[in-house]
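Student: Need coordinates for the below:
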Amino acid sequence: MERIKELEKLLLDAVSDGAFPGANYAVVTKNKVWMGSVGNKELYPEVIPNSVETIYDMASLTKVVCTTTCLMQLVEKGLLRIYDPVSRYFEKFRFTDITVWNLMTHTSGLPEGIYGPKDKLSESDIWDKIFTIEELKFKPGTKIIYSDINYILLGKIVEILSGMPINEYAKKNVFEPLEMVDSGYLPSDKKRCAATEYRNDATMTGYVKGEVHDETAYAMNKVAGHAGLFSTVKDCSNFIKMILNDGILNGKKVLSKKSIDELFKVQVKEFSGVEVLPKARCLGWQTKEPACSAGELVSENTILHTGFTGTNMFIDRDNEIGFVLLSNRVHPTRNNGKLFHVRACVANFIMAHLEEFKND
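Tutor: Here you go, the predicted model:
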């Protein structure tokens, strides 16, 4: 398809401009996938070409692909109510007016993350820091602050209600039914992984590869609700197909249509005075707004999310199309924001040629 060649040129130009060493992409409709790879998966200490088989650190896409999906399954099983108080699940959690809904919409008022050096922290240290937070940044439900702590708590709720570690629950109930064969935490084949940032601390010295980049997730034995998932572009395309087909892939139901409907429902409109994007939220997911990663041409009925390492995904339900871009823009350093422009431009290109993708 000619448009795919043009799309790849946009991505190759981004590689040349230093936006990322390499990237894998997939344009997905209900029944078709266009997939490809550009650049290199590693530049240091050696140059290694990229391929569609490369496994990427999904970073905060963990929140939506893994944790949010697991939570909606638990709702369907009658084990969880979105409006349950979080204190129901954590005896030490002092803020009784924060609900699961607040965590999923980032309206809890909890801080953005665990502050300070994390290279010497243990999982118990992380929980101690969470349970000893003294005050909220705002009254729950009145503002939005995107917070990793929200999804650390949600990941643990999945474990409490399922009786399984989240990596095991997700593998059995999400990844295996969706034939996401290379998705999960703690990747065993590190050679297939894209390199991320150079690190020199108490945990390691050298370029991170096959280990979770997020410092807090690393401290939590590399498995958490907010980060830690690894995946491939093919696996992500299966996930997008499932969402576009109302929760079903190849005859296997992972979520009900009612759950998919709920995921696309805007839960929180823009609050006045919000300075940090995103300013509007669905359950787990961001939705379309000015300056979002999905550009200007997606419909209002679009969910999207990004990951710090250089990943992003959007799913436009009205137009029945989705897109995932997996890159390692933090290799060799996180001080690189060129991707932020590229991902919106690529999204606009795809949507401008929507009918060609749908009718090919």
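
Student: Could you use CA atoms for every contact and neighbour count after this?
Tutor: Noted.

Student: At which residues are the strands of the stretch 151-300 of the chain located?
Tutor: 195-200, 205-209, 230-231, 248-249, 252-253, 286-287 (DSSP state E, counting those that start in this stretch).

Student: what's residue 347 in contact with, if anything?
Tutor: Listed by CA atoms under 8 Å, 6 or more residues apart in numbering, the contact partners of residue 347 are 293, 294, 295, 297, 298, 323.

Student: Please identify the most buried of the strands of the stretch 151-300 of the chain.
Tutor: Mean neighbours per residue, mean count of other CA atoms under 10 Å, is largest over the strands of the stretch 151-300 of the chain for strand 286-287, with a mean of 28.

Student: which other residues reach that one?
Tutor: 266, 278, 280, 281, 300, 301, 302, 303, 304, 305.

Student: Pick out the most distant pair among the residues you listed.
Tutor: 278 and 301 (15.6 Å; CA to CA).

Student: okay, those two: which has more neighbours?
Tutor: Higher neighbour count among residue 278 and residue 301: residue 278, with 22 against 15, using other CA atoms under 10 Å.

Student: Most neighbours among the contacts of residue 347, please name it.
Tutor: residue 294 (30 neighbours).

Student: Output the contacts of strand 286-287 as a markdown table; include the columns distance to residue 239.
Tutor: What follows is the contacts of strand 286-287, written out as a markdown table (distance: CA to CA, whole Å):
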| residue | distance to residue 239 |
| --- | --- |
| 266 | 21 |
| 278 | 23 |
| 280 | 23 |
| 281 | 20 |
| 300 | 21 |
| 301 | 18 |
| 302 | 15 |
| 303 | 13 |
| 304 | 13 |
| 305 | 14 |
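
Student: One more, please, to line up against the first structure:
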Amino acid sequence: APLRAALADTLRRVLDAALADSAFPGAYAAVGNARGVLAEYGVGRLDWAGSRLPGADRRPDARTLWDLASLTKVVATTTAVGQLVGEGRVALDAPVQRYLPEWTGGGKERVTVRHLLTHAGGLPAWRPLYKEATSPASALALVYASALDTLPAVRYVYSDLGAILLGQLVERVTGRPLDAYVAERVFGPLGMRDTRYRPPAAELARTAPTEFDPWRQRKLQGEVHDENAAALGGVAGHAGLFGSGHDLARFARMYLGGGALDGVRVLPSAVVAEFTTRQDSALSHRALGWETPTGQNSAGRRIGAGAFGHTGFTGTSLWVDPRSDLFVLLLTNRVNPTRQNTKIGAVRARLADAAVAAATGLASPPSPTGR
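Tutor: Modelled structure (predicted):
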């Protein structure tokens, strides 16, 4: 089909150029619609030449495991909260304290679940838990103890601390550890067999290494890059997930399908619609958990106004456009060997723009192979 060929050309052109520019050692991209993957491309290798790590010279493909970083916030946490909202077990405009009564301190009683999902809860962006805490329990205690910087709904501050609290809320409401809950209720039903926190050592050879970490003094492979997620034991609401292109394509198709994939419903369609709608334009472009296109962010400039997506610090991004029935997925390990390499920003926008241009250049949508 001409569309598939055009998309495949597009992915190859953008990623080959990015590799030549040393934006990352390796990358995998996929573009698809609700029915499947239309084009995919892996480029480079899992680690730079000369590496002795397992699988270093493998070319990335659909089953390569990537540290998803903040894609965890939407793939695990936001989707789990959406399920609980759909089931009536969590109310978006209820105070967070209804579910986490021990989260106390000045102004916190006014913070709602919606505030945390839109990063408008008044929390600081971050704190170095990994330097302050001596155990996962003490790291978590510091999250609970962190004071608000402002009252809620005053300003937008993208906050890992808020996402960690949302992960805690999921655990409290369900009575299950976050990793067990999302495995049972999100990844299992969607056939996302590669997606998990704390991947086992047997998976190392297909796992893309990330940074030579100054704190841990080693190149990380199969171990979460985010220091605070590591300090929390590897499972957290803001980071920690590893996953493959195969799985994230299925995840994106579920959202394009209004919450269902292959006859399995994971989210009510009304929840998908609500969670992917921009909330308070006076504060930010955020939907619930998700980001929306700004014209300046990783969505590029051509994707539809109703699109939603997210990025991850390690070099990952996903954009989903229901009106065009299109998703654009990019998985890389751009922090390898150092987070100082920031070329990925331009690559994300270039890929999204090129994919949207190729996809909308032809009128009739093809029927892709299921994935």
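
Student: Quick TM-score on the pair, please.
Tutor: Remark: TM-score between the superposed chains equals 0.93 [TM-score structural alignment, normalised by the length of structure 1]; 350 aligned residues with a CA RMSD of 1.6 Å.

Student: how about the contacts of residue 347 of structure 1, which pair is most distant?
Tutor: 297 and 323 (13.2 Å).

Student: what are the ranges of the helices in structure 2?
Tutor: Assigned by DSSP state H, the helices in structure 2 fall at 2-20, 71-72, 79-86, 113-117, 129-132, 136-145, 160-174, 178-182, 188-190, 227-231, 245-256, 269-275, 344-360.

Student: re earlier: and of the strands of the stretch 151-300 of structure 1, who's closest to residue 262 of structure 1?
Tutor: The nearest among the strands of the stretch 151-300 of structure 1, by CA to CA, is strand 286-287 at 12.7 Å.

Student: Tell me roughly how far that closest one lies from structure 2 on average.
Tutor: On superposition with structure 2, the mean distance recorded for strand 286-287 of structure 1 (mean CA distance after the TM-score superposition for structure 1) is 0.5 Å.

Student: ok, residue 233 of structure 1 - contacts?
Tutor: Counting by CA under 8 Å, 6+ apart, residue 233 of structure 1 makes contact with 24, 25, 26, 35, 52, 53, 324, 325, 326.

Student: what does residue 180 of structure 2 align to in structure 1?
Tutor: Residue 180 of structure 2 maps onto residue 168 in structure 1, with residues paired by TM-score structural alignment.

Student: How about residue 137 of structure 2?
Tutor: Residue 137 of structure 2 maps onto residue 124 in structure 1, by TM-score structural alignment.

Student: Filter the contacts of strand 286-287 of structure 1 down to the buried ones.
Tutor: 266, 278, 280, 281, 302, 303, 304, 305 (16 or more other CA atoms under 10 Å).

Student: Need the residues that contact stretch 97-112 of structure 1.
Tutor: 68, 81-87, 136-151, 154, 267-268, 281-285.

Student: Also stretch 245-264 of structure 1?
Tutor: Contacts of stretch 245-264 of structure 1 (CA under 8 Å, 6+ apart): 30, 69, 72-73, 76, 173-174, 177-178, 238, 241-243, 282-285, 301-303.

Student: got the contact list for residue 285 of structure 1?
Tutor: Residue 285 of structure 1 makes contact with 64, 105, 263, 303, 304, 305, according to CA under 8 Å, 6+ apart.

Student: how far away is the aligned partner of it in structure 2 from residue 284 of structure 2?
Tutor: In structure 2, the residue matched to residue 285 of structure 1 (TM-score structural alignment) is residue 290. The gap separating residue 290 of structure 2 from residue 284 of structure 2 is 11 Å, by CA to CA, to the nearest Å.

Student: now residue 292 of structure 2
Tutor: Counting by CA to CA, the gap from residue 292 of structure 2 to residue 284 of structure 2 is 9 Å.

Student: And for residue 272 of structure 2?
Tutor: Taken as CA to CA, the span from residue 272 of structure 2 to residue 284 of structure 2 is 19 Å.

Student: Neighbour count: the two, which is higher?
Tutor: Per other CA under 10 Å, whichever of residue 272 of structure 2 and residue 284 has more neighbours is residue 272, with 22 against 19.

Student: So what does the more buried one match up with in structure 1?
Tutor: So, by TM-score structural alignment, residue 272 of structure 2 is matched to residue 260.

Student: just to revisit the earlier point, can I get the helices of structure 2 in a markdown table including distance to residue 209 of structure 2?
Tutor: Shown next, in a markdown table, are these (distance: least, CA to CA, whole Å):
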| stretch | distance to residue 209 of structure 2 |
| --- | --- |
| helix 2-20 | 16 |
| helix 71-72 | 17 |
| helix 79-86 | 27 |
| helix 113-117 | 30 |
| helix 129-132 | 20 |
| helix 136-145 | 24 |
| helix 160-174 | 23 |
| helix 178-182 | 22 |
| helix 188-190 | 25 |
| helix 227-231 | 15 |
| helix 245-256 | 16 |
| helix 269-275 | 32 |
| helix 344-360 | 16 |
